[in-house]
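**Student:** build me a model from this:
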Amino acid sequence: MKRLSGIHHVAIIASDYARSRDFYTRILGLEVLAEHFREPRQSWKLDLRLPDGSQLELFSFPAPPKRPSRPEACGLRHLAFRVEALDDVVAHLQAEGIDCEPVRVDEYTGHRFTFFADPDNLPLELYETA
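**Tutor:** Just a heads-up that it's a prediction; the model follows:
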């Protein structure tokens, strides 16, 4: 078996496609690769790229169920983005009206990180690697 070579994409389902599209493109700065309306499903699919080449797929579906998140549910816990200058990104998010948790330090790696949420309250993390 060949080894995994990285994460190609993460898929997210949004309750309000336009609001989430704005969040991930304008606020977080992800590059749009492709955008399609899938008529049979009444669903949008937006392919976005991060600077390292990894991708995020943003979907819309009619009336998606809520995601259980707190108390923490079994399954994917959060999506973490690697950043070089955590304070700069936090300041940008706060200027856009997005709340971030206080910055913490990973007790095992010594790296700084914080959490914030997307428009559907999906937990997102900023993890400083520089």
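**Student:** hey, let's count contacts and neighbours off CA atoms from now on
**Tutor:** OK.
**Student:** need the longest helix for the protein.
**Tutor:** helix 86-95 (DSSP state H).
**Student:** got a list of contacts for that helix?
**Tutor:** 27, 83, 99-100, 112-113, 126-128 (C-alpha atoms under 8 Å, 6 or more residues apart in numbering).
**Student:** what packs against the next helix-or-strand element following it?
**Tutor:** Going down the chain from helix 86-95, the next helix or strand is strand 104-105, by DSSP states H and E. Strand 104-105 sits against strand 112-117, with contacts defined as 3 or more C-alpha pairs under 8 Å, 6 or more residues apart in numbering; DSSP states H and E.
**Student:** how far does whatever helix or strand comes next after the strand it packs on sit from the chain's center?
**Tutor:** Remark: after strand 112-117, the chain's next helix or strand is strand 123-128, criterion DSSP H and E. Its chain's C-alpha centre and that of strand 123-128 lie 9 Å apart, by C-alpha atoms, centre = their mean, to the nearest Å.
**Student:** how about this one, so we can line them up?
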Amino acid sequence: MFSVSHVHHVAIICSDYERSKHFYSGILGFKILKETYREARLSYKLDLAINQDQQIELFSFPTPPARPSRPEAQGLRHLAFAVSDLHACIQHLEQNNIATEEIRLDELTGKRFTFFADPDGLPLELYEA
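**Tutor:** The predicted model follows:
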């Protein structure tokens, strides 16, 4: 039987490694687990812990092709992070010059959420759990 316990990681390819490294570790506060430079690929791989179970793998490549990243584009819609205090998170992002959309209300769950973007425009969501 096929059985999944949780999502282990989400892989993101960035256009500016240092800028994205600062965004995910310095601003969002994800803990750096391991940083590897792969000489043969001229590429970095950064393992970041979101919590004990989930991670982000941040990759850099010399010239990655652009990809549409609007929330309604075909493919991955967005990456959502569960937070306990939506206003505190929005305030932290604003203090770091990161704009967020207006707070919305999930009509199915009654929960509040907002969207913002990473340095490459990847749509990210804060969902008040």
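**Student:** tell me how they score on TM after superposing.
**Tutor:** TM-score of the superposed chains, computed with TM-score structural alignment, normalised by the length of the second structure, equals 0.96; 129 aligned residues with a C-alpha RMSD of 1.1 Å.
**Student:** if any of the contacts of helix 86-95 of the first structure are buried, give me the PyMOL selection for them.
**Tutor:** Of these, the buried ones go into a single PyMOL selection, burial set by 16 or more other C-alpha atoms under 10 Å:
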select buried, resi 83+100+112+113+126+127+128
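**Student:** what is the most widely separated pair among the contacts of helix 86-95 of the first structure?
**Tutor:** I27 and R112 (21.1 Å; C-alpha to C-alpha).
**Student:** what's the mean distance for the longest helix of the first structure versus the second structure?
**Tutor:** Taken over the aligned residues, the distance from helix 86-95 of the first structure to the second structure averages 0.3 Å (mean C-alpha distance after the TM-score superposition for the first structure).
**Student:** can you check which part of the second structure that helix sits on?
**Tutor:** Aligned by TM-score structural alignment, helix 86-95 of the first structure falls on residues 86-95 of the second structure.
**Student:** list the buried ones in the matching stretch?
**Tutor:** Buried residues in stretch 86-95 of the second structure, counted by 16+ other C-alpha under 10 Å: 86, 90, 93.
**Student:** relative to E107 of the second structure, which of these is nearest.
**Tutor:** Closest to E107 of the second structure, out of all of these and judged by C-alpha to C-alpha, is L86, at 17.0 Å.
**Student:** now that closest one: how far from E125 of the second structure?
**Tutor:** 11 Å (C-alpha to C-alpha, to the nearest Å).
**Student:** now do the shared contacts for those two.
**Tutor:** By C-alpha under 8 Å, 6+ apart, the residues touching both L86 of the second structure and E125 are F113.
**Student:** sorry, back to before: so how far is the match of helix 86-95 of the first structure off the chain centroid?
**Tutor:** That offset, for stretch 86-95 of the second structure, works out to 15 Å (C-alpha atoms, centre = their mean).
**Student:** show me what contacts P102 of the first structure?
**Tutor:** T114 are the contacts of P102 of the first structure under C-alpha under 8 Å, 6+ apart.
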